[in-house]
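[1] When you get a sec, could you give me coordinates for this:
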Amino acid sequence: VSLPAAVAQGDANRPGVVVLDTTGFWRMHHTLRPPVIQLDSGPQPMDLRWHHPSGGRVLKTFRWASRETPPPPKDWAQVRFDDSTWLRGPARMSCLTPFLSRLCMRGRFRVTDPSRVKNLRLGVSYRGGVIVYLNGKEVARHDLPRGAAGKGLVAKGYAPEAFTPMNGWNGKRSRYLQLETEADIALRRRSADIPIPSGLLRRGVNVLGLEIIRAPYHKVVEEKKGKRGSRYCPYALAFNTCQID
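    Below you'll find the model as predicted:
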């Protein structure tokens, strides 16, 4: 995340300055729900239980996996919203998990004279889809249906190749952390360069809101269920589909 701006000064323009980035302090809210798979019949929550081969008895399960956490208040992107109870830290301190369905982030910056701010732009990389707000007003969305909202909202899906685990579907599962290759990142990371309207700036504190929405897992993950899963989860979840990069 970076928010560079060129600030007019007299007859000359100063070089652009970054007013927000991933290393600065953000307030973050995580909404957790079971991962979703895009089947031919529509998006469906994953069944994270290991079943007996007969299809009956459950062998292993996460009892907490089907529990959802509360969403943020509806006015979370407004300037005067009290985010003091939210997690505070650099943007990449947000949790990394396939259970993350929605990540809401608030970044503050101060403007002394809005009329002098020109060419304000946001560069953001993410997994899933993104909605951008300035002082409570939506200014852009990418990889999401236009105007759609609500609990069932999901981002545009990924190609099946994006979900291939390291060493392939027939390879051996590693016991250690698996790093993404450049090819993996190219398939999974999405980026946007967004102009931010200066007319929405206010004198004093301004709030940039980012809302990352999960993308569904491809049906190939369901088709390969049990093939590369762990002892705790029958699915091979190669990457998180809701994440700030």
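[2] switch to C-alpha atoms for all contacts and neighbour counts from now on
    OK.
[3] my read: residue 130 touches residue 193, true?
    No - using Cα atoms under 8 Å, residue 130 makes no contact with residue 193, being 11.6 Å away.
[4] ok, these two, which is more surrounded?
    With neighbours defined as other Cα atoms under 10 Å, residue 130 and residue 193 compare such that residue 130 has more, 28 against 12.
[5] To check against the first, give me the structure of this:
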Amino acid sequence: MLFSALALILLIAVPEVFVVAEHIMFHPVKHYIGCYLHNENILALKPYIEGSPKMTHYLCLPKCQDLKKKFFGIGFDKCYCGNSIRSPSVPIYRCDRICSSIFDYKCGGNGVLSVYNVTGKIIPLLPAPSKGCYLWTPEERVLHAEVLDKFPVMNQEVCARSCLKKQALLFGLANGNRCFCGNVIISEAAEAVIEKRFCDKQCHNAESGQKCGGAVAIEIFDLVTTQI
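    This next block holds a predicted model:
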């Protein structure tokens, strides 16, 4: 009964949290400029920056921020940046391609590009709000994905930035040097909350006093963002 109630709470809460996190990170409607012609004869924006089968606003926007461009555009699985829009606009319904895993937001269409204003740079808000300390072992997952990069330093900032790239809503630190990302706490682990004293392991090569979970514990945080 408790498990069923917990599952129901997660199903109800997660979409709302996703929208809140999405609202903080980027406003697709607020920053949307329009739908523009984009084909082999005329490009709305150039240059082409990157392609990904899971292209979204959150993958394209940081690329164009780093290049200090004014606009970014998405056409199917491709990301473009630029300081000027080089083609005429077309009716908005032409941009009918649904972005990968971003509800019904549009990412261009046949021969057209969805164009947005580049916003300020998005970074994790630190220190992050903790959701608590959970029982953890290397064989059991509390969050779905582990970041396997070999970081010279591990702390909240390093892990949060890595999980932000994955569009995660949560991040977790364990054993002083391990970083995990996810959108929900895996149901089997959701009730395994333990005392905060078990999440007392010094973060690997980080400033003294920074804690990154424990040998048998993972501390999980909300991945809240801010704009600079």
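[6] Let me see the TM-score of these two.
    Remark: TM-score between the superposed chains equals 0.25 [TM-score structural alignment, normalised by the length of the second structure]; 99 aligned residues with a Cα RMSD of 5.7 Å.
[7] Quick check: which helices or strands does the helix ranked longest in the second structure pack against?
    Assignment by DSSP state H gives helix 2-25 as the longest helix of the second structure. Here helix 2-25 of the second structure is seen to pack against strand 225-227 when contacts are counted using 3 or more Cα pairs under 8 Å, 6 or more residues apart in numbering; DSSP states H and E.
[8] Can you point out the buried residues in the strand it packs on?
    residue 225 (16 or more other Cα atoms under 10 Å).
[9] Following element in sequence after the top helix by length along the first structure, please.
    Secondary structure of the first structure per DSSP H: the longest helix is helix 182-188. Using DSSP states H and E, the next helix or strand after helix 182-188 of the first structure towards the C-terminus is strand 190-195.
[10] Quick one: list the elements packing against that next one.
    Using 3+ Cα pairs under 8 Å, 6+ apart, strand 190-195 of the first structure sits against strand 121-127.
[11] ok and the following helix or strand past the strand it packs on relative to strand 190-195, angle-wise?
    Sequence-wise, the next helix or strand downstream of strand 121-127 of the first structure (DSSP H and E) is strand 129-134. Angle, strand 129-134 of the first structure to strand 190-195, by axes from the mean of the first three to the mean of the last three Cα atoms, to 10 degrees: 20 degrees.
[12] what packs against strand 129-134 of the first structure?
    Using 3+ Cα pairs under 8 Å, 6+ apart: strand 129-134 of the first structure touches strand 137-142, strand 204-213.
[13] can I get those strands in JSON lines with distance to residue 60 of the first structure and mean neighbour count?
    Formatted as JSON lines, those follow (distance: least, Cα to Cα, whole Å; neighbours: other Cα atoms under 10 Å):
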{"stretch": "strand 137-142", "distance to residue 60 of the first structure": "38", "mean neighbour count": "16"}
{"stretch": "strand 204-213", "distance to residue 60 of the first structure": "29", "mean neighbour count": "22"}
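[14] quick one: residue 20 of the second structure from residue 32 of the second structure, how far?
    Residue 20 of the second structure sits 19 Å away from residue 32 of the second structure, going by Cα to Cα, to the nearest Å.
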